[in-house]
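Student: 3D model of this:
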Amino acid sequence: MGNSGWLNEREMAAWHGFVEASNRVDRRLEQQLKDDAGLSHPQYEILVRLAEAPDGEIRMTELARLLITSKSGLTYQVGQLEKRGLVRRRSCPTDVRGVFAVLTDEGRRLLEEAAPGHVATVREVLIDVLDEAELDVLARALGRVGHRLRGPGHQDEGSPRG
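Tutor: Here you go, the predicted model:
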């Protein structure tokens, strides 16, 4: 561990496997969400986070942190959702610079329609491919990678979502 030299055969196999699997899973989820709900995966995740939030709203800076995205990227995605009437923005009453993203009734309805197909696809492409021991190892290993990349002083952002 920590060796800055080239990857050995085992390490290269792990890296290539991770890259291929993560890209293929992401593409499959993108296609499923586009076909079923006309959403991108980032847009779906925005709706999920808003649905989980108290009163269906989160400050944009907090939402960007939770989704591990840039503020500008989030602003673009929220703008696209806003055009469809799935999300609206409102100003923060206590901070003139603050903006909240708010889930609309239409956004909640679309999320509820899209979620079963999304979960079925997550199961098909990842969960059901692995046995229980492999799922445990994957959760621990990727959790450790995420924790390391968050760095010291960052609070745990919870478990990843499908």
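
Student: When you work out contacts or count neighbours from here on, use the C-alpha atoms and nothing else.
Tutor: Will do.

Student: which helix is the longest one in the chain?
Tutor: Counting by DSSP state H, the longest helix found in the chain is helix 9-37.

Student: what residues does the following helix or strand past it touch?
Tutor: Toward the C-terminus, helix 9-37 is succeeded by helix 41-52 as the next helix or strand (DSSP states H and E). Identification of contacts with helix 41-52 by C-alpha atoms under 8 Å, 6 or more residues apart in numbering yields 29-30, 33, 56-58, 63, 67, 77-78, 81, 101-103, 107-108, 111.

Student: What is the next helix or strand after helix 41-52 packed up against?
Tutor: Following helix 41-52 in sequence order, the next helix or strand is strand 57-59 (DSSP H and E). On a contact count with 3 or more C-alpha pairs under 8 Å, 6 or more residues apart in numbering; DSSP states H and E, strand 57-59 meets helix 41-52, strand 95-103.

Student: I'd like the structure of this one too, to check against the first:
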Amino acid sequence: MPTDPPPVRLTSEAWESLFRAQVTVMRRLRQDPAFRQLAIGEYDVLFNLTRCSTGWTRLNELNGHLLISQPSLSRMIDRLEAKGLVARRAAETDQRGVEVALTDEGRALQHSIGSAHVQRIQEVLGPVLSSEELEQLRFLTGKITQAVEQQP
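Tutor: From the prediction side, this is the model:
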């Protein structure tokens, strides 16, 4: 039995609430001393590289997980490569493409910052939401992500 879509105003208010919560939490997390070593956006690149099953990923695939433009990502990869945190190579299947991976130093830094970052997330969200509420939040945001990714 199909249900009626929610009212436009409720959908808009729920989106605004989700967006404002994310902005508020991110502002707090950016204050974390762990991000003195590396900007949070650069950390996000390292984090996403840890999720690559082969260790290497194409720039355009990596870009699909980030909120920055392809040219901005290319410049960021240049900076991270200069710091010795990522390596770059021609794509194995298409020599015009570029693949990137973490170096050992990049993996170690991501792990170090990530450990502190996870603790900070716990400090910010742990006192606010119960385990059940966190499970519900994870379920709902996963549902949104999956549905939007499946849309044409």
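
Student: related to what we said a few turns ago, the longest helix of structure 1 to helix 41-52, inter-axis angle?
Tutor: 70 degrees (axes from the mean of the first three to the mean of the last three C-alpha atoms, to 10 degrees).

Student: ok, the residue nearest the centre of structure 1 to L130 of structure 1 distance?
Tutor: Central residue of structure 1 (C-alpha atoms, centre = their mean): E45, 4.9 Å from the mean position. The gap separating E45 of structure 1 from L130 of structure 1 is 24 Å, by C-alpha to C-alpha, to the nearest Å.

Student: Please tell me which residues of structure 1 stretch 105-122 of structure 2 aligns onto.
Tutor: The aligned range for stretch 105-122 of structure 2 in structure 1 is 106-123, by TM-score structural alignment.

Student: now the matching stretch, how far from the chain's geometric center?
Tutor: The chain centre lies 14 Å from the centre of stretch 106-123 of structure 1; the measure is C-alpha atoms, centre = their mean, to the nearest Å.

Student: mean deviation (superposed) between that stretch and structure 2, please.
Tutor: Comparison of stretch 106-123 of structure 1 with structure 2 after fitting gives an average deviation of 1.1 Å (mean C-alpha distance after the TM-score superposition for structure 1).

Student: Assign S115 of structure 2 to helix, strand or coil.
Tutor: helix (DSSP: H, G, I helix; E, B strand; the rest coil).

Student: how many other residues sit next to it?
Tutor: Here the number of neighbours of S115 of structure 2 (other C-alpha atoms under 10 Å) works out to 12.

Student: can you check E123 of structure 2 too?
Tutor: Counted with other C-alpha under 10 Å, E123 of structure 2 comes out at 12.

Student: so which of the helices and strands packed on strand 57-59 of structure 1 comes closest to G153 of structure 1?
Tutor: helix 41-52 (22.6 Å; C-alpha to C-alpha).

Student: Give me the mean deviation of that closest one from structure 2.
Tutor: Once fitted to structure 2, helix 41-52 of structure 1 is off its aligned match by 2.0 Å on average (mean C-alpha distance after the TM-score superposition for structure 1).

Student: Quick one: distance of that helix to the chain centre.
Tutor: 8 Å.

Student: Enumerate the positions of that helix that are buried.
Tutor: Judged by neighbour count using 16 or more other C-alpha atoms under 10 Å, the buried positions of helix 41-52 of structure 1 are H41, P42, Q43, Y44, E45, I46, L47, V48, R49, L50, A51.

Student: same check, this time on stretch 67-76 of structure 1
Tutor: In terms of neighbour count (16+ other C-alpha under 10 Å), stretch 67-76 of structure 1 has its buried residues at L74.
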